[in-house]
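Enquirer: Sequence first, predicted coordinates after that:
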Amino acid sequence: MSGALADAALLAAATGLRSSAAPAFLSRAASCGRLSLPGRPLLLRRLGDPRVAALLAAALAGEMVADKLPFVPDRTSPPALAGRMLSGALAGLLVFREAGLGAASGALAGAAVAAASAHAGYRLRGYAAGRGLPDLQVALAEDAAVLACGAAFLRRRAG
């Protein structure tokens, strides 16, 4: 279980910071044959399509740009947090199910990690601002953390 939990936690932590991270990295893994999606509903099987993977990667890049805009709502606002938790739940569900573990447990773990990551990122960004760090630098560090989590997930899946 530790491998599945680590994979789900990496994706969910990234999703707490950028809501489209888990779908983008799940799709990348599936399109490269690193995540098995057979027998899933058609919508989930489409995650393995390289075109879908490219679209979701573009969505993640767009979210990374949009995150720096002043009118974007806080990630801990109810709608934003719910989206992040759903994305984290999807990651946990798929990773746990593939490992033959309880999908519901994976979904709960993913949702919880995404919520915790969203709150931690929000508080860290506020703390950094209070210390005089430019918001753009902190936001770029968050982007780097998201990409590092995704890369770690993909590396773990490679071998």
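Expert: Great, that's in hand.

Enquirer: C-alpha from now on. contacts and neighbour counts both.
Expert: OK.

Enquirer: any chance you could map the helices in this structure?
Expert: 2-17, 21-31, 42-45, 50-66, 78-98, 103-130, 135-158 (DSSP state H).

Enquirer: can I get these in JSON lines with distance to Val72 and mean neighbour count?
Expert: Output for these, formatted as JSON lines (distance: least, C-alpha to C-alpha, whole Å; neighbours: other C-alpha atoms under 10 Å):
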{"stretch": "helix 2-17", "distance to Val72": "13", "mean neighbour count": "25"}
{"stretch": "helix 21-31", "distance to Val72": "17", "mean neighbour count": "26"}
{"stretch": "helix 42-45", "distance to Val72": "28", "mean neighbour count": "13"}
{"stretch": "helix 50-66", "distance to Val72": "7", "mean neighbour count": "17"}
{"stretch": "helix 78-98", "distance to Val72": "10", "mean neighbour count": "24"}
{"stretch": "helix 103-130", "distance to Val72": "13", "mean neighbour count": "20"}
{"stretch": "helix 135-158", "distance to Val72": "13", "mean neighbour count": "17"}
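
Enquirer: let's bring in a second one:
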Amino acid sequence: MMRAVGLGVVSGMRSVMGPAFASQYANRYPSRQLNGSPLGFMQKENVMRGLQTITAGELVADKVPGVLDRISPGGLVGRAAAGGLAGATVYQSGGDKAWRGALIGAVAAIAASYAFFYLRKYAGKKYNLKDAFAGGVEDVLAVGLGVGATARK
């Protein structure tokens, strides 16, 4: 459960990063439960590499002024879907029901989207931080959470 929560939180912070870590986990610890399932694509190396590349682009795009807020309706739906995909992948790879992991990951992503949106705004005002700097700190935290959530089987 904690793996799905962690990757859901990461998805709320950086939408594609949660699925990228889930795919990396599925590649590092291949699972028969994923083979032949609708989530089997997450266990493919080219999917993992593609998600990692998109994540790198997202880290840059997050700092660009004028990008929609993560809590805008479209952004929130995308983050919930990403958290759901990450959660479903790690749950099914462990032999549990994918829908449970999807629900946990999606809820964690939505909660984290709001929490980190307002935390970043607060930190910027309170400590007079540039948004790009606060975003960089958030990037480091998201990577750390992703590494921690997928550290061991």
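Expert: Sure, I can see it. The shown structure was predicted, so the numbers you read here are calculated from the model rather than taken from an experiment.

Enquirer: what residue of the first structure is the furthest out?
Expert: Ranked by distance from the centre of the first structure (C-alpha atoms, centre = their mean), the top residue is Gly132, with 28.2 Å.

Enquirer: What residue in the second structure is paired with Ser87 of the first structure?
Expert: The criterion is TM-score structural alignment: under it, Ser87 of the first structure has Ala82 as its aligned partner in the second structure.

Enquirer: List the residues that contact that match.
Expert: With C-alpha atoms under 8 Å, 6 or more residues apart in numbering as the criterion, the residues that contact Ala82 of the second structure are 8, 11, 15-16, 18-19, 106, 109.

Enquirer: Distance to Gln43 of the second structure added to these, as CSV?
Expert: Written out in CSV, the entries for those read as follows (distance: C-alpha to C-alpha, whole Å):
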residue, distance to Gln43 of the second structure
Gly8, 18
Ser11, 18
Ser15, 19
Val16, 16
Gly18, 14
Pro19, 11
Ala106, 20
Ala109, 22
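
Enquirer: now, the most widely separated pair of those residues?
Expert: Pairwise distances among the contacts of Ala82 of the second structure were taken by C-alpha to C-alpha; the largest, 12.9 Å, belongs to Val16 and Ala106.

Enquirer: Find the residues that touch each one of those two.
Expert: Counting by C-alpha under 8 Å, 6+ apart, the contacts common to Val16 of the second structure and Ala106 are 79, 82.

Enquirer: Quick one: map Arg70 of the second structure onto the first structure.
Expert: Residue correspondence, TM-score structural alignment: Arg70 of the second structure in this structure matches Arg75 in the first structure.

Enquirer: list the contacts for that match?
Expert: Residues 16-17, 81, 118-119, 122 are the ones in contact with Arg75 of the first structure under the rule C-alpha under 8 Å, 6+ apart.

Enquirer: can you tell me which two in these are farthest apart?
Expert: Leu81 and Tyr122 (11.0 Å).

Enquirer: was I right about Ala24 of the first structure contacting Ala61?
Expert: No: taking C-alpha atoms under 8 Å as the definition, Ala24 of the first structure is not a contact partner of Ala61, at 9.8 Å.

Enquirer: before we move on, the earlier item: closest to Leu44 of the first structure out of the contacts of Arg75 of the first structure?
Expert: Set against Leu44 of the first structure, the nearest of the contacts of Arg75 of the first structure by C-alpha to C-alpha is Gly16 (20.8 Å).

Enquirer: Do I have it right that the closest one meets Ala118?
Expert: Yes: the pair Gly16 of the first structure and Ala118 passes the contact test of C-alpha under 8 Å, sitting 4.1 Å apart.
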